[in-house]
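In: Pasting a predicted model and its sequence here:
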Amino acid sequence: MEVSLLEWLVISSFALILFYFLSRKYHWSKQVLIALFLGINAIYLGWRAVYTLPTMNTISIIAGILLLLTELAGFLQSIVFSIISWKPFKRKHIPLSDFETLPTVDIYIATYNESEDLLKRTIAACTLIRYPKNLMSIYVCDDGRRASVRELCEEYDIGYIDRKDNSHAKAGNLNHALTKTNGEIVVTMDADMVPQANFLERTLGQFTDPEMVFVQAPQVFYNDDPFQYNLFFEDQITNEQDFFMRQLEQGKDRFNATMYVGSNALFRRTALEEVGGFATGVITEDMATGMLLQSDNRKTAFINETLAVGLSPETYADLLKQRDRLVPR
């Protein structure tokens, strides 16, 4: 019995919908969808290469080949994404008790012009992190050189670091702090990121491995982003950064390819010094720093737990401002 094209369309659509709902509970169903996605794309590209390349004249041939190469590049990117997403990866927790001697820790809170109310929350939360107080130091690295922020640091009995200029922006700010402190482990926190009391308990143990150079925890947000808020889907869709911060980072961790995302991260000071500190002269200093640290087979880790929460942009204007990495301050 022959099946018409319409019947094939109905059957395949029903199967895709079924696998989609099953994928919410069963990972094997996600793998089936990924395999179908790659298979259909491969068939399409084969058809494109054999039947659709133009042959009218030299210009059309060149243009057709360039377009096909662009589609092939997208397919290769899809393969990489599929490999990252194919198998869930959960890093094993290493408790602080595995250390023979607990390391000293410096926490840098980088700030420029954030409000003091926002900064105060982060400072207060950092002082509540569970770790021996004689081994942990907290510093506000203030590129705004504000007397009121210095007074806030005195109120909480923590360190205050400023500098004469703002060269190299945030990376320069952090590198300057490295010259003023000496903790074995360096933690970078954005001014709006509020760490939980167990932040070091859940992350620091990874440094029992002498080859571990940095550990990243995800950036998680306690308020709705503009998409969630304006679409009235606060409970139906996740924050627009969660896909990268949770799923992709977790998948990349399996291949020792964790990306440094600028905050909620811990570094071995000696490793930072070996690569010349936080990368300067680039737009995405965090990504560049992570890539430098991963050279020579050094190890990195991603801890997929909510260990610090921050403030997501509340308007589209703020969202664009946050994403604009090209304008120096």
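Out: Right, received. Where do you want to start? Please read all numbers here as calculations on a predicted model, not as lab measurements. Numbering: from 1, shown residues only.
In: When you work out contacts or count neighbours from here on, use the C-alpha atoms and nothing else.
Out: Fine.
In: quick one: buried residues of the helix or strand harbouring residue 66?
Out: Residue 66 belongs to helix 58-86 when assigned by DSSP states H and E. Residues of helix 58-86 classed as buried by neighbour count (16 or more other Cα atoms under 10 Å): 64, 68, 75, 78, 79, 82, 84, 85, 86.
In: Comparison target below:
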Amino acid sequence: MRKTPASSGGLVPSPATGDGDRSDPGPGPGPALRHDHARFGTLAGPLNDPPRPGVLYRVRYRSTLSREGHRVRTGLLLAAAPLASLALLVWLVQPRHWAHREAVPPWAQVTDTALLVSLGLIELIRLIAVVSHAHATLVARDPVPVAPVPGTRVAFLTPFVPGRDSLEAVRATLEGAVRVRHDGPLDVWLLDEGDDPEARLLCERLGVRHFTRKGVERWNRPKGAFRVGTGHGNHNAWLDAHGADYAFTARVDPGHVPLPNFLERMLGYFRDPDIAFVVGPRVQGNHDTAVARAAEGHRFLFHALTQRAANRYGSAQFVGSGHVIRVSALREAGGLYAPVTGDLATGLDIHGRRNPATGRPWRSVHTPDVLAVGGGPSSWTGFFAEQLHRSRDAYGTIVRHSWKAPWKLRRPGRLFNHALTVAHYPMAAAGWILGGLSCVLFLGLGASGSAIDPSVWLTLYANAAAFRIALCLANRPRNVSPRRPKGSLGLAGMVMSALSAPVYVLSLLRAVLRRAPGSPAMPEGDPARPDRLAAFRVHLLWAAVFAGSLLASVPLGHTHAAMRAWASIALLITLAPLLAWRCSVLRRRVVVGLRAVRRARRTAPGRHRAPRRRTSARVAAARRHLVRR
């Protein structure tokens, strides 16, 4: 057990007040830490003085909207974006726009009704998404950090599953963990699922404590809290064995490197006795490929906006790059939940319980401070696998636990925010399915759900889409990633969100059919998983649906401009990942070929090039020439 008191000096200016706390990451493991983490590690502001003894501390918050310089413009946009989507929905479903065809077979009338309902549901989903976005923008807030209580006993945990997690990623995480500062007893633990000898040697070399449940029958069960071969079972076994020795546990996944101020910035919120856990944003460190850079932008809305909005209700989602949790709250909830429901269900269960000491509901905090930097998907295969895994967890939470939310969360605000958060994946999947169904019904079967002017429809649709994009752009100053280029509009993240919809559909179908995922979640950012054509099979299937609808519309004469534009955009979305992959492969081949040609020219026989003289020699020769003249 070690004690690492914070040393004086080295203050880093805060973006809010000019003061701050130390955020120097020290000698990090690689390029993941070569960015302005000092500033982004103090986005919530400087550490404030703790309350006076005897004064009950409650976490205070600052509205992000109140700190902006264009509040009036943002307020108008918050009102205009939902109203534009609502106007499109109301105009579309008016009875005078319903199609009434006479002398058509019954199946044609059924397709007309189905098309009308499909179009209405699509616009309703779009309206809910815009309302969710506007609501998060309006209520988002950051906590006011305070100095932690000295002397608290903390365990810093990192799970390790041999064969799934690489030892190099674990080494980087542990090297960062042993540099974390804490004014009190701190133990760094490696939770080794397989009792790997190399992992034991690494722990001995770094002074890290090693735990394994291998060979203990009561900690290795086929199902339940100690399910064998799972991360939650590994964590719960440690909690059962050593949890009572600590007041708090901090945790990051392998490959995520905690910064030295990880605990300094998180533990202070636990001065509030009703805070169960504190979570931070997930920031990706590897930006070596275009997919990795776009994947970072894809997470913007959740970590920079949705989680901040949850602070309004004290119910942040239990996800992110790292967290600190009160051991008593976690033990009361029975430990972590199984991976099918995962962290979302764990957070929901904790929020549904009360603190026995105070009788008040447990609350949570999301801090915008970047306190851990980790790996992420660098290929399309890794990105789609990550989205499949996360959407599967969301569907599992909805099916198994969200029906309990009205009784667990109780407060309307908490319930409303939880519903908007977990509805993201099913709404995206349903919108994509309804879009494909509408194209098939109209372009392929000739259905006519509504009799509207295509130009008017396109105009209203473009206005609603423009307001939604403007709302996304207005939130870019709330960025929490040090990797975002200055002046970036975040368009790559929007594109990646659209490209993920077919994957959400696949995950939804598996959840409905109660099928297990095709393969376990792969390590994020694993370079050993290159892209193959099979990674795009879901997108190619949907491309065939939209392409077939467009081709069928030509001989059948189903030439509605709006529906054709819709199908064309959807076809482009489904083919975009495949085209981007092939272009990147072609570019690499061209670069390798050009390098080989240049290398061959330099080493060709009979080709003797005079050695170049150094610049200083050329300058001296020029001077002698001028002197002679």
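Out: That came through fine. Computed from a predicted model, the values in this text were never measured in an experiment.
In: how far apart are the helix holding residue 66 of the first structure and its match in the second structure?
Out: Once the two models are superposed, helix 58-86 of the first structure sits on average 3.0 Å from its counterpart in the second structure (mean Cα distance after the TM-score superposition for the first structure).
In: helices or strands up against the helix or strand where residue 566 of the second structure lies?
Out: Per DSSP H and E: residue 566 of the second structure is located in helix 561-602. Judged by 3 or more Cα pairs under 8 Å, 6 or more residues apart in numbering; DSSP states H and E, helix 561-602 of the second structure is in contact with helix 424-439, helix 454-474, helix 491-499, helix 537-556.
In: what's the neighbour count on the residue mapped onto residue 197 of the second structure from the first structure?
Out: Using TM-score structural alignment, the partner of residue 197 of the second structure in the first structure is residue 147. Residue 147 of the first structure has 10 neighbours, counted by other Cα atoms under 10 Å.
In: Now check the second structure for the residue matching residue 291 of the first structure.
Out: Looks like residue 291 of the first structure aligns to residue 348 there (TM-score structural alignment).
In: Okay, and that match sits in which element?
Out: helix 342-351.
In: Please enumerate the strands of the second structure.
Out: 2-4, 61-63, 141-143, 154-160, 182-192, 209-211, 248-252, 257-258, 275-279, 283-284, 322-326, 363-366, 372-374 (DSSP state E).
In: what's the third one aligned against in the first structure?
Out: The reference is to strand 141-143 of the second structure. Using TM-score structural alignment, strand 141-143 of the second structure pairs with 89-91 in the first structure.
In: Run the chain-centre distance for that stretch.
Out: Relative to its parent chain, stretch 89-91 of the first structure has a centroid offset of 16 Å by Cα atoms, centre = their mean, to the nearest Å.
In: Compute the number of surrounding residues for the nearest residue to residue 94 of the first structure once chain neighbours are set aside.
Out: Among residues not flanking residue 94 of the first structure along the chain, residue 205 sits closest, at 4.8 Å (Cα to Cα, 6 or more residues apart in numbering). For residue 205 of the first structure, the count of nearby residues is 18 (other Cα under 10 Å).
In: mind listing what residue 205 of the first structure touches?
Out: Residues near residue 205 of the first structure by Cα atoms under 8 Å, 6 or more residues apart in numbering: 93, 94, 95, 96, 98, 99.
In: Could you measure from the fourth one over to residue 167 of the first structure?
Out: Separation of residue 96 of the first structure from residue 167 of the first structure (Cα to Cα, to the nearest Å) stands at 37 Å.
In: okay, those two: which has more neighbours?
Out: residue 96 (20 against 15).
In: quick one on the thing from earlier: if you compare the helices and strands packed on helix 561-602 of the second structure, which one is most tucked away?
Out: Most buried of those, by mean neighbour count (mean count of other Cα atoms under 10 Å): helix 424-439, with a mean of 21.
In: In the first structure, what range does that one match?
Out: Going by TM-score structural alignment, helix 424-439 of the second structure lines up with nothing in the first structure.
In: and the angle from that helix to helix 537-556?
Out: Between helix 424-439 of the second structure and helix 537-556, the angle comes out at 30 degrees (axes from the mean of the first three to the mean of the last three Cα atoms, to 10 degrees).
In: what do we get in the first structure for residue 327 of the second structure?
Out: Match for residue 327 of the second structure (TM-score structural alignment): residue 269.
In: Mind jotting down where the helices sit in the first structure?
Out: 5-23, 27-51, 58-86, 116-127, 147-156, 169-178, 199-203, 226-230, 242, 249-253, 269-274, 285-293, 316-323 (DSSP state H).
In: Out of those helices, indicate the one that is most buried.
Out: Greatest burial across the helices of the first structure, using mean count of other Cα under 10 Å, falls to helix 249-253, with a mean of 23.
In: Show the end-to-end separation of stretch 62-73 of the second structure, please.
Out: End-to-end span of stretch 62-73 of the second structure (Cα to Cα): 20 Å.
In: before we move on, what about stretch 299-308 of the first structure?
Out: 23 Å.
In: gap between that stretch and the chain center?
Out: The mean C-alpha position of stretch 299-308 of the first structure is separated from the chain mean by 10 Å, Cα atoms, centre = their mean.
In: try stretch 115-129 of the second structure
Out: With Cα atoms, centre = their mean, you get 26 Å for stretch 115-129 of the second structure.
In: Same question for stretch 491-506 of the second structure.
Out: Worked out by Cα atoms, centre = their mean, stretch 491-506 of the second structure lies 12 Å from the chain centre.
In: How about stretch 502-510 of the second structure?
Out: 18 Å.
In: quick check: that stretch aligns to which part of the first structure?
Out: Under TM-score structural alignment, there's no match for stretch 502-510 of the second structure.
In: can you pull the buried residues of that stretch?
Out: 502, 503, 504, 505, 506, 507, 508, 510.
In: ok, back up a step: now do the helix holding residue 66 of the first structure: which elements does it pack against?
Out: helix 27-51, helix 249-253.
In: mind checking how far residue 284 of the second structure is from residue 294 of the second structure?
Out: Noted for residue 284 of the second structure: a distance of 11 Å to residue 294 of the second structure, by Cα to Cα.
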